[in-house]
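Student: Whatever this is, show me its structure:
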Amino acid sequence: MNVVSAILFSLFLASTITTYGYSALKTERHIMLCTLFREKFGYLPNGMTLAQNGGLFFTFPKDLYFFLPLIVRKGSFTVRNMKSEHYDFIRSLPHETTGWLKIKFYLFTKTTTLLFSNVLFDYFS
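Tutor: Okay, the predicted model is just below:
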C-alpha cells in the first residue's frame, strides 16, 4: 500500500467518524427544526418524513430540506419545488437555530472529497 494512499484513507476514516459523530450530536437540533416547521405549517414534507426513518444512510438527506434554502437563492434549480412560504420561513430562522447545518454539510463535503481523492489516487498510481 502506498504511503499517500494510507494517509488519505486514514484521513477519510477520521473524517467519517467526525462527520457522523457531529450528526449524531445534532439530532436534537434537527428535531427542534422539525418541530418549528410542524408548528408553523402543520405538517412535514413527505421527503423529510421518509428520510428521517431511513436510518444511517439518510443521515444527511433528512437535513437537506432545511440546508438548501440557506445556501441558494429563491427560485434556484435546487429549491424550485419548495413552497415559497417554506423557503422564507427557513431563511428567517436565526443563525443559532440553523448554523449547525452548514458545519454538518461542510464536514460531509470534506469526507466525500477525501473519499474521491483516495479512490482517484489509488486508480492512477
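
Student: only C-alpha atoms for contact and neighbour calcs from this point on.
Tutor: Will do.

Student: how close does residue 99 sit to residue 89?
Tutor: Noted for residue 99: a distance of 15 Å to residue 89, by CA to CA, to the nearest Å.

Student: repeat for residue 9
Tutor: 40 Å.

Student: Just the buried positions in the biggest helix by length in the chain, please.
Tutor: Scanning the chain for the helix with the most residues, using DSSP state H, yields helix 95-124. By neighbour count with 16 or more other CA atoms under 10 Å, helix 95-124 contains the buried residues 98, 100, 101, 104, 105, 107, 108, 111, 114, 115, 117, 118.

Student: To check against the first, give me the structure of this:
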Amino acid sequence: MKSLIMFSSLFSFTVIVIAFIYSELKNNKHKELCNEFLEQYHYIPADVLAYQSSGILFTFQKDIFFLMAAIFNDDSFFVRNLDKNIYSFIKKQPSKKIFWIKAKFLILIFGFISLIANYIAFTIFIK
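Tutor: You can find the predicted model right below:
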C-alpha cells in the first residue's frame, strides 16, 4: 500500500509539473490572444500586464481572467469585477481557439485533486 501511494504521489507531482510545462509551451498563444485584444480595444488590462512578466511563478494567474470570462456567465458572481471588454472579447472567440486555457487549468486541477486524494489515502491507511 505504501508503494502504491508513493507512486500515486509521484504521478500527481508529475501531472502538476506537466501543467506548468504545458503553460509555458502555450505562452505564445497567450501573447497572440493579448495582441488581438490590444488590436481590438487598444489596451491590455493592467491585471494581465502585471502577471505577464512575472515568469513561471504566476503562469496560471495571467490567464485566469480569460478563463473566468470563458466559463462563467456575464451576471455571475465570479466575473462581477472583470473588465467587460475581456468578457466580450473571450465570448466572441471560437472555443477551439481558447481550449488551451481550459486544458491548462484542467491539468493543474487534476494534479492537485489527485495530490489531495493521495494525502487522504496516506492519512487513512498509512499513518
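
Student: where does the TM-score land?
Tutor: After superposition, the two chains reach a TM-score of 0.89 (TM-score structural alignment, normalised by the length of structure 1), with 125 aligned residues with a CA RMSD of 1.7 Å.

Student: I'd like the next helix or strand past the helix or strand hosting residue 37 of structure 2.
Tutor: For residue 37 of structure 2, the host element (DSSP states H and E) is helix 27-41. Next helix or strand after helix 27-41 of structure 2 toward the C-terminus (DSSP H and E): helix 46-52.

Student: got the buried residues for that following helix?
Tutor: 48, 51, 52.

Student: ok, so of those, who is nearest residue 21 of structure 2?
Tutor: residue 52 (16.0 Å; CA to CA).

Student: Please say which position in structure 1 the closest one maps to.
Tutor: Using TM-score structural alignment, the partner of residue 52 of structure 2 in structure 1 is residue 52.

Student: Compute the distance between the residue nearest to its match when sequence neighbours are not counted and residue 38 of structure 1, please.
Tutor: Setting aside the residues directly before and after it, residue 52 of structure 1 is nearest to residue 62 in space (CA to CA, 6 or more residues apart in numbering), at 5.6 Å. Distance, residue 62 of structure 1 to residue 38 of structure 1, by CA to CA: 15 Å.

Student: which one of these two has more residues nearby?
Tutor: Comparing residue 62 of structure 1 with residue 38 by neighbour count (other CA atoms under 10 Å), the higher total belongs to residue 62, at 20 against 13.

Student: secondary structure element for the more buried one?
Tutor: Using DSSP H and E, residue 62 of structure 1 sits in helix 61-71.

Student: Report the inter-axis angle for that helix versus helix 95-124.
Tutor: Per axes from the mean of the first three to the mean of the last three CA atoms, to 10 degrees, the angle that helix 61-71 of structure 1 makes with helix 95-124 is 110 degrees.
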